[in-house]
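1. Sequence and predicted structure below; questions after.
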Amino acid sequence: MNTTEIENRGMDERLFATLCRRYQKSPVYNELGIRLLYLGRGAAGYEIDVEHCYTTVNGRLHGGIIATMADSAMGWACLSLGRAAVTVDMNLNYFKPVFQETRLRAEGYVIREGKTLVVTEANLFNNEKLVAKSMGTFFLSGDIELIGAI
């Protein structure tokens, strides 16, 4: 996915370009096929096609993939503030199963921004139905070094 396919929802262009470059170089997203859909200040959206290799014996998406999507959406919502962030705590509630040959979308939002801690939430959707919800706390560890002017 190139940066023209990632929607900028009102972010500073340099920060947006920096984060898009980080996303493109991230091994986990490339290996799992996780696509960044959009970034906005305090918001991020991801999606993944649920392939057979991500499912359990009964054809349901493994909960670890759902957790990865939630953590990514919340973490990148934090990064969109221009600060490096790491997960401190995360809670995830599963409501409905997700089956292969469908798509999972995760939308993360910053709920409360402090000086060093950020509280976030993520909603995860399959066929436009809420299938999981997560809350997370992230530690802000410093400013993100921006790439040059675009």
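-> Nice, I can see it. Residues are numbered from 1 along each chain as shown.
2. drop to CA atoms for contacts and neighbour counts, all remaining ones
-> Noted.
3. And the helix ranked longest in the chain, what does it pack against?
-> With secondary structure taken from DSSP state H, the chain has its longest helix at helix 63-79. With contacts taken as 3 or more Cα pairs under 8 Å, 6 or more residues apart in numbering; DSSP states H and E, helix 63-79 sits against strand 35-40, strand 43-49, strand 83-94, strand 103-113, strand 117-126, strand 129-143.
4. Among those, which comes closest to residue 63?
-> Nearest of the helices and strands packed on helix 63-79 to residue 63, taken as Cα to Cα: strand 83-94 at 8.3 Å.
5. what's the spacing between the closest one and its chain's center?
-> 11 Å (Cα atoms, centre = their mean, to the nearest Å).
6. Use this one as the comparison:
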Amino acid sequence: MAQLTLEERYDEKVAAHMLEFGNQMPGLQQYLGVSLVRIEAGRLWAEADLSSQEPTPSGNLHGGVIAAVLDHVTGAVVYPVIPAGHWGATTELKINYLAPVAPGLLRAEASVLGMTKRSAVVRGEAYVGDRLVAAAQGTITIVAPRVTQAVSS
């Protein structure tokens, strides 16, 4: 049995919902000023307004800030291509920092490199202007909803 392509798995309604309401969800992404900009089958573009983040004594942002943005976008990119009711959990994320990042606008892109029913391998990139400042690759575990069984007495 052939596996579905990302285009065949893609749910445009989920993507539209993410763009409309996902940017209003409270949590770390709101704290970091992350906004989803565009979504396609297996691809996602976002921006993070990091201008309010406190820099380190060297004037740059802590790498954990960049890691959090990349973790968010590499996890979010799977939602339009996984079954309804499922969710994604980052189980591994490796980041290469390529250049220091000062407070300001960070652009991020994420893509699904490969996917099965249970996991996806994803890639994320962070940019300041046109300069690649960090690259990430990770694994997202796809978790099915739990089925609760009625307790018989």
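-> Sure, I can see it. Predicted model only: the values in this text are computed from it and were never measured.
7. circling back: same list (the helices and strands packed on helix 63-79 of the first structure) but as a markdown table, adding mean neighbour count and distance to residue 20 of the first structure.
-> As requested, those are exported to a markdown table (neighbours: other Cα atoms under 10 Å; distance: least, Cα to Cα, whole Å):
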| stretch | mean neighbour count | distance to residue 20 of the first structure |
| --- | --- | --- |
| strand 35-40 | 22 | 8 |
| strand 43-49 | 23 | 12 |
| strand 83-94 | 16 | 14 |
| strand 103-113 | 23 | 16 |
| strand 117-126 | 22 | 20 |
| strand 129-143 | 19 | 16 |
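8. The ones you listed into JSON lines, with extra columns for distance to residue 59 of the first structure?
-> Compiled in JSON lines, those are given as follows (distance: least, Cα to Cα, whole Å):
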{"stretch": "strand 35-40", "distance to residue 59 of the first structure": "22"}
{"stretch": "strand 43-49", "distance to residue 59 of the first structure": "14"}
{"stretch": "strand 83-94", "distance to residue 59 of the first structure": "16"}
{"stretch": "strand 103-113", "distance to residue 59 of the first structure": "14"}
{"stretch": "strand 117-126", "distance to residue 59 of the first structure": "15"}
{"stretch": "strand 129-143", "distance to residue 59 of the first structure": "16"}
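9. Spatially nearest residue to the residue most central in space within the first structure (excluding sequence neighbours)?
-> Nearest to the mean C-alpha position of the first structure, by Cα atoms, centre = their mean, lies residue 73 at 1.9 Å. In this structure, residue 73 of the first structure finds its nearest non-sequential neighbour in residue 108, 4.4 Å apart by Cα to Cα, 6 or more residues apart in numbering.
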